[in-house]
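Fold the stuff below for me.
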Amino acid sequence: MRTAKGFTLIELVVVIVILGILAVTAAPRFLNIQGDARAAVIEGVRGAVVNANQIANAKYQLGYGVSIGSTATDNTFLDLNKNGAQDDGEPLMVWGHLDNVSVEEMVNLDGDLVVSDPEAPGKNKLYIGFAQSADALENGQCYFLYTQASGEGSEPSFETVTSGC
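The predicted structure is shown next:
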């Protein structure tokens, strides 16, 4: 009498099906494609804001800044057409850098991003990121934070947090 060696066809098919089910359920966890894409968007927002700020600061240094009030914060706007009045698209500046209110206007943001209210009293920060609401951005772990310049000679800060994307 012959003894069978190896697996039967049914056993082989069952093992392959079980491995397939495990792969389908585990692959998204290991690949994390959506989280990586969100983190890349946040890094892209940071790059766009840094570049917009550098361009605005260069224009300011070239004499396009026009004072609009208090010298305590050096509030100015960029008078791009040199007509002496602030027109649409001319950003507010603080100490020669973009005001947090103007950042969103100067960067073309994706519609899926949530932006905090830059005009809230006492706010000198702007959060841009992925969250359920603007209020949840500060507590979330997937955002870009712009903090405007705080004084003469100071620079704005550009921070990304992507651990929760």
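
switch to C-alpha atoms for all contacts and neighbour counts from now on
Will do.

in the chain, which spans are helices?
9-31, 33-59, 100-106 (DSSP state H).

among those, which is nearest residue 145?
helix 33-59 (8.4 Å; CA to CA).

Of all the residues in that closest one, which ones are buried?
Buried residues in helix 33-59, counted by 16 or more other CA atoms under 10 Å: 38-39, 41-43, 45-46, 48-50, 52-53, 56-57, 59.

Now for those: which two are most distant?
38 and 59 (31.7 Å).

what sits against residue 65?
59, 76-79, 93, 96 (CA atoms under 8 Å, 6 or more residues apart in numbering).

Need the nearest residue in space to it, chain neighbours excluded.
In this structure, residue 65 finds its nearest non-sequential neighbour in residue 78, 4.6 Å apart by CA to CA, 6 or more residues apart in numbering.

my read: that neighbour touches residue 59, true?
Yes - Residue 78 lies in contact with residue 59 (CA atoms under 8 Å); the separation is 7.4 Å.

hang on, isn't residue 124 packed against residue 147?
Yes - at 5.9 Å, residue 124 counts as touching residue 147 under the criterion of CA under 8 Å.

which residues do the two both contact?
residue 100.

Next, format the contacts of residue 65 as a markdown table and append distance to residue 129.
Listed next are the contacts of residue 65 as a markdown table, based on distance: CA to CA, whole Å:
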| residue | distance to residue 129 |
| --- | --- |
| 59 | 28 |
| 76 | 27 |
| 77 | 26 |
| 78 | 27 |
| 79 | 30 |
| 93 | 23 |
| 96 | 25 |
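
Next, the structure of the following sequence, for comparison with the previous one:
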Amino acid sequence: MKKMSGFTLIELVVVIAVLAILSAVAFPKFAEISDEAHRSAVEGAGGSFTSSVSLVRAQWLANGTRTAITDLPGYGEPDNVIDVSVDGWPTGVNGNTNPSGMTAAECNALWGALMNTNGLTTSTAVGEDYLTTVNSGDCRYTYQATVDGHNVEYDPNTGTVYTDIQP
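Presented below is the predicted three-dimensional model:
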């Protein structure tokens, strides 16, 4: 007579039940961690954008010229692609120095020039990391990886960057 080894049916059912209970408890924790990671990604992008805007204004102040400038000297070398308003805030890359003249395409190009990264992509059409729109004259970059509506908003009149994290 051969001796059988392995799990009995009851042992198998108990293991499956324990795994089901553990996964039911652990899944909400993993979902919460994922949500927090998305919120942190938007906060990080907002912080980077704020720093970039501040650096452009600092360069404008250091240059000593208190006028609107296309292709700000000393920033974005060798290309000098950033245009600034009469108040020194970034307003575009295509010769736009009027903060009231911002379009979604101009906001999109500004993000690319200020962020200078391939890691965070923007577009005026759905499909990239951030969807670029204009909201009451402000550039709005809405995070697309979730449907929560997290966004970074830039006011080219004041240089203020808002990071809006939805609950």
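
Turn the helices of the first structure into CSV, columns for distance to residue 163 of the first structure.
Converted to CSV, the helices of the first structure look like this (distance: least, CA to CA, whole Å):
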stretch, distance to residue 163 of the first structure
helix 9-31, 15
helix 33-59, 8
helix 100-106, 23
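
of all those, which lies closest to residue 143 of the first structure?
Going by CA to CA, the one of the helices of the first structure nearest residue 143 of the first structure is helix 33-59, 6.3 Å.

what's the mean deviation for the closest one versus the second structure?
After superposition onto the second structure, the mean distance of helix 33-59 of the first structure to its aligned counterpart is 1.1 Å, using mean CA distance after the TM-score superposition for the first structure.

That helix packs against which elements?
Identification of packing neighbours for helix 33-59 of the first structure by 3 or more CA pairs under 8 Å, 6 or more residues apart in numbering; DSSP states H and E yields strand 97-98, helix 100-106, strand 143-147, strand 157-161.

Just give me the match in the second structure for residue 131 of the first structure.
Counting by TM-score structural alignment, residue 131 of the first structure lines up with residue 144 in the second structure.

you'd agree that match is up against residue 130?
Yes - assessed by CA under 8 Å, residue 144 of the second structure is found in contact with residue 130 at 5.5 Å.

So those two - more neighbours on which side?
Using other CA atoms under 10 Å as the criterion, residue 144 of the second structure and residue 130 rank with residue 130 on top: 24 against 18.

gap between residue 13 of the first structure and residue 19 of the first structure?
Residue 13 of the first structure sits 10 Å away from residue 19 of the first structure, going by CA to CA, to the nearest Å.

got it, and residue 48 of the first structure?
44 Å.

Ok, residue 102 of the first structure next?
53 Å.

neighbours of residue 103 of the first structure, just the number please.
Counted with other CA under 10 Å, residue 103 of the first structure comes out at 23.

dump the residue contacts of residue 92 of the first structure.
So residue 92 of the first structure contacts 75-78, 98-99, 101-102 (CA under 8 Å, 6+ apart).

farthest pair in those?
78 and 101 (13.6 Å).

Would you mark the buried spots in stretch 150-158 of the second structure?
For stretch 150-158 of the second structure, the neighbour count (16+ other CA under 10 Å) marks 150-157 as buried.

Compute the first-to-last residue distance for it.
One end of stretch 150-158 of the second structure sits 21 Å from the other (CA to CA).

And for it, what's in contact with it?
So stretch 150-158 of the second structure is in contact with 39, 42, 45-46, 87, 89-91, 99-100, 137-143, 160-166, going by CA under 8 Å, 6+ apart.

now the residues you listed: which count as buried?
39, 42, 45-46, 87, 89-91, 99, 137-143, 161-165.

The buried residues of stretch 150-158 of the second structure into CSV, with extra columns for distance to residue 78 of the second structure?
Below are those laid out as CSV (distance: CA to CA, whole Å):
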residue, distance to residue 78 of the second structure
150, 34
151, 31
152, 28
153, 28
154, 25
155, 26
156, 24
157, 26
